[in-house]
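*Asks:* Mind looking at a prediction? Sequence and model below.
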Amino acid sequence: MGIDLHFTKGQGTGNDFVLFTDADGEIDLTPTQIASLCDRHFGIGADGLIRAVKSTMIAEGARSLDEDAAAEWFMDYHNADGSPAEMCGNGIRVYAKYLLENGLAELEQGDTLVIGTRSGVVDVQRNLTGFQADLGRWRLDGGEPLVRAKNLQVARPGLGINVGNPHVVVALADEAELETADLTFIPHVEPEPVEGANVEFVVPLEPLVRNGVGHIRMRVHERGSGETLSCGTGAVAAALAIRYWAGAGAPNQWRVEVPGGAVGVRMYATEDGEHVALSGPAELVFQGDVTLD
C-alpha cells in the first residue's frame, strides 16, 4: 500500500522545504522516499524535508523535553538526500510558521515558541523580518582545513565552526572569485570532517561595517543537499568566522547576503556563554497531496 501524504511547501530566503504533520510519529519515511520527494525533476523539489512530530513520539525528542518541558514539537529534519541533520536555521523559521498557520502552536508578540531539534532546544520569536531563532551557544572547531572547489585555482584555508551542525568557512578575495566557484561539485575538505560539513564561501562587502552592522556575502554547499540559495546556520557560521578574523572591535550584529535574499545574525552574552541568533523571513508557498510507494 502507498502512503498518502498531505504536504506544504515552504521557503526562507530561497532555502525550500517539504513539510508535513505526523504528530504521533506513525509515518517513518525511508531515505529513498525523502530523496524522491525532494527531487526537483521527479518530485516536489526541496533542499530538505521537515516532519512535524510531537517530542514525546520520537526518541530524540526525549532529550529536548529534558532540556525544556515546553518543547512540545520536534523538528525532524532531513537533507535532500534523505540523511538526517542536526538543525537548519532557515528551516526552523519555516517550521515555526507552519506550526502557527496550521493551529499546532501559538506565538503572541513577545512570547517564545520552544522547538526541539537534534542539536537541542531552539527558542523562536517573531520580529520585524519574520522570525528570530536563538541557536544557542556556538563552538569554534578551529583548525585550518584546506578546501578545494572547482574553478578556484588554489586550495584555501577554512575555519571550522559548529552552531549545532558542522561548518567550514572559507574567505575569498572578492565577489568575482565568489561567483567563479562552481558549487555543483562537492568542495573537497582536507582533512575530511568525520560527519561531513556545510562549506561556506564568503567575502566582506565594502565597507565591511555600516552603522555598527557588518555586511558580508556568502554562497554555500550544504552537506546532503548541494548548493542552496541560502543556509541559515551557514550564514551564522560565516558571520562568526568574519568576526573572528576581524578581531577586536568587530560588531556583534551582521547582515548576510545570500543568493536567495538576506538574513540577520546577532551575537549576545548570556549567563551560560555567548549565544547567536538568526532572523529572517519565512513563507508557506503551497499545499498538495502525494502518494508514495
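*Replies:* Ah, there it is. From a predicted model like this one, the values you see are computed outputs, not experimental measurements.
*Asks:* When you work out contacts or count neighbours from here on, use the C-alpha atoms and nothing else.
*Replies:* Will do.
*Asks:* Next, Ile92: secondary structure please.
*Replies:* Three-state assignment for Ile92 (DSSP: H, G, I helix; E, B strand; the rest coil): helix.
*Asks:* Was I right to think it contacts Met75?
*Replies:* Yes - the pair Ile92 and Met75 qualifies as a contact (Cα atoms under 8 Å) at a distance of 7.4 Å.
*Asks:* Residues in contact with both of those two, list them for me.
*Replies:* Common contact partners of Ile92 and Met75 (Cα atoms under 8 Å, 6 or more residues apart in numbering): none.
*Asks:* show me where the protein has helices.
*Replies:* 31-38, 59-67, 89-101, 175-180, 232-246 (DSSP state H).
*Asks:* For the ones you listed, could you give me a markdown table that also reports mean neighbour count?
*Replies:* Formatted as a markdown table, those follow (neighbours: other Cα atoms under 10 Å):
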| stretch | mean neighbour count |
| --- | --- |
| helix 31-38 | 20 |
| helix 59-67 | 18 |
| helix 89-101 | 24 |
| helix 175-180 | 14 |
| helix 232-246 | 24 |
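*Asks:* For Phe286, find the nearest of those helices.
*Replies:* The minimum distance between Phe286 and those falls on helix 89-101, with 11.4 Å, by Cα to Cα.
*Asks:* quick one: the closest one to helix 232-246, angle?
*Replies:* Per axes from the mean of the first three to the mean of the last three Cα atoms, to 10 degrees, the angle that helix 89-101 makes with helix 232-246 is 140 degrees.
*Asks:* Please compare the first structure with the one that follows:
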Amino acid sequence: MALPWLNDQLAALKPKAIDDFSRTTITGAQHALADVANPLRLNFFSTAMRILFEHMMGTLAPVDQVVQTEWFVSEREGNAPTRGQRIVFAIQGGLSDEFVKDTLQIDIAPIRQRLIKAVDNLSKHVHGREDAIIEGHDEQDTAASGTIEALGNFLDTYHECRSTILNAIQQELDDAAVDTLLSDTILEVDELATHHSVEEVYVGDTSVRSIGAHFITYRATGSVAIGLQWGSNSDLRRGDGAEADLSFPFYCDIQVSLDDPLNMAFSATNYSVDVSSWRDGMGPDDDDL
C-alpha cells in the first residue's frame, strides 16, 4: 500500500465517506500511492481523488437544488453555481449562513477555501503537462497529504453540521415519530388481523437524511410493538379467536422547513412499518411444496 502515514490519512477518510463508491475511490487512491516506482503516481492519485470530489458534489449538491436556495446569488453566466457554492450546499444545504455560523457555531469559509485550492491542484495533476509533472517522492507525498487533509476537513464539517442540528432537536424528533405511530392507523399492520393496537414505540436511531434547498429531512428508525387480534372479543371468549404480540421495524421521515429548522410546529411526517417478517413466516413450509 501507500507509505504508512499517507495510507493512515486515507484510511481515516473511509468511515467519513458518504457511500460505498466514495470508499472505492479512496481505495483506488491508496493503490495509486503504493506504486512508488511510477513517476505518474501523484497524477493517478489525483485522478482518484478528483473522481471522489465530483461524486460527492453530484450526490450532495445537485445544481438544480443549489440554485433554489435563499442564499444563492448567480456569480457567472448561465446561472450555474460555482464550485464554492456547491461545496457550501453540500455541507449546509439551504440553511442560511447566519444560522450555520451563529446557531450551529460552524465556520464554513476556511473549509471551502482549502477545498477549492485542493481541487484546483487536483485538476492540474489530472491534466498533467510535461513541464508540470512532479516526480520527487517527497513533493508527491506533500501534495497528496494536503489534498487528503482538505477532503477530510470537508467531510468532518459535513458531519458536524448534521450532528449539531440533530442534537438540538433530538427529543422533539423522537416524540414526533412516536406520536405519529401512536395516532395513525398503520395500514401495513391493519391488513394482518381483525384488530390491532400499538403497545409501544421504540426509537433506536435518528439521523439527518438530507438537507435540501427548502427542507431538512430527518429519519427515525426503531421498532413498534403491536398487539394483533383475529376475530371479535366474543370470538376470543368462545375460543374461536386468537391474539399475538409482535414487533416490527419502522422508519419515520420528518420534514422540517428551513425557514425555522428547529421548529417542529409545521413538520410533515411519512412512515413505513416493515411486516415482511410476518408475511414470510406465513408462507408455505418446504414440506408443503
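*Replies:* Good, I have the coordinates. Quick caveat, the model's predicted, so the values are computed rather than measured.
*Asks:* TM between them?
*Replies:* After superposition, the two chains reach a TM-score of 0.26 (TM-score structural alignment, normalised by the length of the second structure), with 128 aligned residues with a Cα RMSD of 6.4 Å.
*Asks:* just so I know, which of the helices of the first structure lies nearest Arg156 of the first structure?
*Replies:* helix 175-180 (12.2 Å).
*Asks:* give me the element Gln255 of the second structure is part of.
*Replies:* Using DSSP states H and E, Gln255 of the second structure sits within strand 242-257.
*Asks:* helix or strand right after that strand?
*Replies:* Once the chain leaves strand 242-257 of the second structure, the next helix or strand it forms, by DSSP H and E, is strand 268-273.
*Asks:* Show the secondary-structure elements that that following strand is packed against.
*Replies:* With contacts taken as 3 or more Cα pairs under 8 Å, 6 or more residues apart in numbering; DSSP states H and E, strand 268-273 of the second structure sits against helix 187-190, strand 242-257.
*Asks:* Take those and write them to TSV, including mean neighbour count and distance to Arg114 of the second structure.
*Replies:* Shown next, in TSV, are those (neighbours: other Cα atoms under 10 Å; distance: least, Cα to Cα, whole Å):
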stretch	mean neighbour count	distance to Arg114 of the second structure
helix 187-190	14	49
strand 242-257	18	30
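*Asks:* and of the ones you listed, who's closest to Leu6 of the second structure?
*Replies:* Closest among these, using Cα to Cα: strand 242-257, at 39.2 Å.
*Asks:* Out of the helices and strands packed on strand 268-273 of the second structure, the one nearest Ala144 of the second structure is which?
*Replies:* Comparing these by Cα to Cα, strand 242-257 comes nearest, at 39.4 Å.
*Asks:* how much does the closest one deviate in direction from strand 268-273?
*Replies:* Using the same axes, to 10 degrees, strand 242-257 of the second structure lies at 150 degrees relative to strand 268-273.
*Asks:* same for strand 242-257 of the second structure, what does it pack against?
*Replies:* Looks like strand 242-257 of the second structure contacts helix 137-183, strand 215-230, strand 268-273 (3+ Cα pairs under 8 Å, 6+ apart).
*Asks:* I'd like to know which of these lies nearest to His195 of the second structure.
*Replies:* strand 215-230 (5.1 Å).
*Asks:* Show me what the closest one is packed up against.
*Replies:* Using 3+ Cα pairs under 8 Å, 6+ apart, strand 215-230 of the second structure is in contact with helix 137-183, strand 195-211, strand 242-257.
*Asks:* could I get these as a markdown table with distance to Phe45 of the second structure?
*Replies:* Converted to a markdown table, these look like this (distance: least, Cα to Cα, whole Å):
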| stretch | distance to Phe45 of the second structure |
| --- | --- |
| helix 137-183 | 8 |
| strand 195-211 | 30 |
| strand 242-257 | 38 |
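*Asks:* Can you check which of those gets nearest to Gly58 of the second structure?
*Replies:* Among those, strand 195-211 comes nearest to Gly58 of the second structure, with 13.8 Å by Cα to Cα.
*Asks:* Strands of the stretch 151-293 of the first structure, start to end?
*Replies:* In the stretch 151-293 of the first structure, the strands defined using DSSP state E, counting those that start in this stretch lie at 156-162, 166-171, 188-190, 198-210, 213-222, 226-228, 253-258, 261-270, 273-280, 283-292.
*Asks:* Name all residues that make contact with the closest residue in space to Ile91 of the second structure that isn't next to it in sequence.
*Replies:* By the measure of Cα to Cα, 6 or more residues apart in numbering, the closest residue to Ile91 of the second structure outside its immediate chain neighbours is Tyr158, 4.6 Å from it. Counting by Cα under 8 Å, 6+ apart, Tyr158 of the second structure touches 90-92.
*Asks:* Please apply the same query to Arg162 of the second structure.
*Replies:* Counted by Cα under 8 Å, 6+ apart, Arg162 of the second structure has contacts Val208.
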